[in-house]
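**Q** Would you be able to build a 3D model of this:
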Amino acid sequence: MTPTRGDLLYSREGTYFGIAAEVPQSTRVCLGQRMVLIRPNSETLDFRFLRHWLNSPLMARHISGFRDGSVAERLNLPTIRSLPVLVPPILEQHAIAEALGTLDDKIAVNERIAATSRALGIAQFDAACAAGSRNVTIGSISSMLLRGGAPSYTEDPAQTTVINQKCIRGGRVDLGPARKTVTAKVRLDRILQKGDMLVNSTGVGTLGRVAVWTHDITATCDSHVTIVRPNPAAIPVMVGAYAILAAQPEIELLGEGSTGQTELGRTKLEQLPVQVPVIEACEALASQLYRLEERSKAALDENQTLTELRDTLLPQLISGELRVEEKNSSA
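**A** The predicted model follows:
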């Protein structure tokens, strides 16, 4: 299928349940069974406005808990067709889309900064290993390797954040899918520390994904995630973290068990060999990696603020509580 300008893809189940994205015009696409194509009528509905609406917290609350014959969240086509959309006049939609699009542009810039910083870190780690390396095991450079605990979920925002497998993607932790667990029931050794590596440890397609913990909040992990804490007495924390990042393809192959019930055992993870630079190179490399991770964190922290601002503005713009200047032609 060749998309036209304004086509949206909408995920009706799975990891990206309830997320809409514009289809790049230059890309031919084939829809998977978890995806739906939405083609708005451009005379009455600005596709950028619709994308913001579908991705808003208002819509997320509306579709939360949808079930279609299984324990997984799923939207069927009749439900998607009946999703409510508050539609201002088309010129007002254009203006709202332009205003929110400015925030989207800044968010995209920050995402590129974070991605570039991580890519530079990986390049520096690889270069250090190429200049001189040694083989160690994950267990030998770790002070702790422990599965998270079974959460006691709560809706109290003051309680401890609990990270699940959906949060771990692209080497980073996205707090969006995280939930809260009762703080009093969290073991102290499961409270995350900066530089901890989080490893998805169950399930086909998720097992083996890793991420570096860099957030400043109090958090833990559920029982589907393994916490690997690099030992600073054996290796600088950030160098150990990058070594485990580099080993993700090998970690993904360590699962055992039947389809759908695949598990990553602690012993296999401990014994996995990884390559790290020679000791003499580690301190300087750690300093470089730390600075790059801080640059990434600053960009992504700003994105969190911008995202919250965007999500706050949308209902205010739709209700007329806030107004933006309308243009006489569509963008």
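
**Q** all contacts plus neighbour counts: C-alpha atoms, from now on.
**A** Fine.

**Q** which residues in the stretch 151-300 of the chain form strands?
**A** Ranges of strands in the stretch 151-300 of the chain, per DSSP state E, counting those that start in this stretch, are 153-154, 160-163, 168-169, 172-173, 179-181, 197-200, 210-212, 219-221, 225-230, 273-277.

**Q** just those strands: most buried one?
**A** strand 197-200 (a mean of 30; mean count of other Cα atoms under 10 Å).

**Q** Another for comparison:
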Amino acid sequence: MADVALGEIVTFANGRPHPTPGTAYRTYGANGVIGASGEFNAAAHSTIVGRVGTYCGTVHYSPEPCWVTDNAIIAAPKQGVNPRYVYYLLRRLGLNRYRIGSGQPLLTHGILNRLTTARLTRAEQDSAASALGALDDKIAVNGRIAACADALVRARYDASAPRTSTRIGDLGELVRSTVPAADLAGTENYIALEHMPKRHMWLSTWTDASSITSAKRRFASGDILFGKLRPYFHKAGLAFVDGVASTDILVIRPKDPAHRGWLLAALSSDAVIAHASAVGDGTRMPRARWPDIAAFEIPWPGDAAARRFTEFTAALAARVQAAAAETRTLAALRDTLLPQLIP
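**A** The predicted structure is shown next:
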């Protein structure tokens, strides 16, 4: 099978800074969606490649028109080339291997244009993109299930409007179980701040503890993790597994499991995040303190209503957890098939 230079099948162009204000189109940076824009500078079915910085070489795909910042490169298929095949091809090439520079890694058009790959027919491109795309489409559906469940919990919490209140510390307690790095098994689940999505209460991503070199906090499935470093990033969610967490994360356990849902909704609410951000210690790298969070007053619907709310939340959490498990299986299959379908 003959090789072809990447520049013969893909056109590369840098993104542009300062997107027009608006919400019509997603804005992509070096590591994916970072906001929205009123205009687009990349057509539908474009691939976005991280151009500079930590995420140099990271690859994303946008099925819709979008705005791409100057931290990324727009990769568009040339005539006759399947657009989604371009995305999977660039993922297959592992572009971060070709970056230059140490202090500020960089990918250039010259580097990308000179890379070579096997020349596939359009039929072969379509077949590969169809098989891999079907897996990613189902992964995207699972992501929407989690987002809808998150929105439902928040809406029900906000709509409850109880007349009484209670302190967060009356419902939850801080888990202080510290584990030295030497006592950790490499196979344990590990959650750091980067594994916690912003304003999303389901923690379905983690890694293993094999590379950990410092002490961590032990947590259990059903605990609520709260990002205390720069709390305005709004990172609070429910752990689906046992494991260890970064010490930049507070581990909070419900005093009564029947109140878990209400505590989760409260800790991930805008009001609690705003309070934690306002009272955090430090200016450049503020950190929230548990005593300040524990003392914060939140709405309280009463024991019976809180129990019903937890039942509602638990059913949604179980559906999200099942979808997340399926996503991990689908992603592993996709990654196994990728080098076989795109040599």
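
**Q** What's the TM-score once they're superposed?
**A** Remark: TM-score between the superposed chains equals 0.76 [TM-score structural alignment, normalised by the length of structure 1]; 298 aligned residues with a Cα RMSD of 3.5 Å.

**Q** re earlier: adding distance to residue 13 of structure 1, write the strands of the stretch 151-300 of structure 1 out as a markdown table.
**A** Listed next are the strands of the stretch 151-300 of structure 1 as a markdown table, based on distance: least, Cα to Cα, whole Å:
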| stretch | distance to residue 13 of structure 1 |
| --- | --- |
| strand 153-154 | 23 |
| strand 160-163 | 20 |
| strand 168-169 | 17 |
| strand 172-173 | 21 |
| strand 179-181 | 19 |
| strand 197-200 | 20 |
| strand 210-212 | 23 |
| strand 219-221 | 23 |
| strand 225-230 | 22 |
| strand 273-277 | 36 |
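
**Q** All the helices of structure 1, in order from the start?
**A** All helices of structure 1, identified by DSSP state H, fall at 47-54, 57-63, 77-81, 90-131, 237-246, 248-251, 266-271, 279-319.

**Q** Would you tell me which one of those helices is buried the most?
**A** Most buried of those by mean neighbour count (mean count of other Cα under 10 Å) is helix 237-246; its value is a mean of 25.

**Q** so that helix versus strand 273-277, what angle?
**A** Orientation of helix 237-246 of structure 1 against strand 273-277 (axes from the mean of the first three to the mean of the last three Cα atoms, to 10 degrees) gives an angle of 130 degrees.

**Q** on contacts alone, who are the packing partners of helix 237-246 of structure 1?
**A** helix 90-131, strand 210-212, strand 225-230, strand 273-277, helix 279-319 (3 or more Cα pairs under 8 Å, 6 or more residues apart in numbering; DSSP states H and E).

**Q** ok, and what's touching the fourth one?
**A** Residues outside strand 273-277 of structure 1 that contact it (Cα atoms under 8 Å, 6 or more residues apart in numbering) are 125, 128-138, 239-240, 243-244, 247.

**Q** Check the second one too.
**A** The set of residues that contact strand 210-212 of structure 1 without belonging to it, under Cα under 8 Å, 6+ apart, is 168-173, 194-200, 241, 244-245, 248.

**Q** That strand maps to which residues in structure 2?
**A** Aligned using TM-score structural alignment, strand 210-212 of structure 1 spans residues 236-238 in structure 2.

**Q** And for the fourth one?
**A** Equivalent residues of strand 273-277 of structure 1 are located at 297-301 in structure 2, counting by TM-score structural alignment.

**Q** how far is that stretch from where the chain is centred?
**A** The chain centroid and the centroid of stretch 297-301 of structure 2 are separated by 29 Å under Cα atoms, centre = their mean, to the nearest Å.
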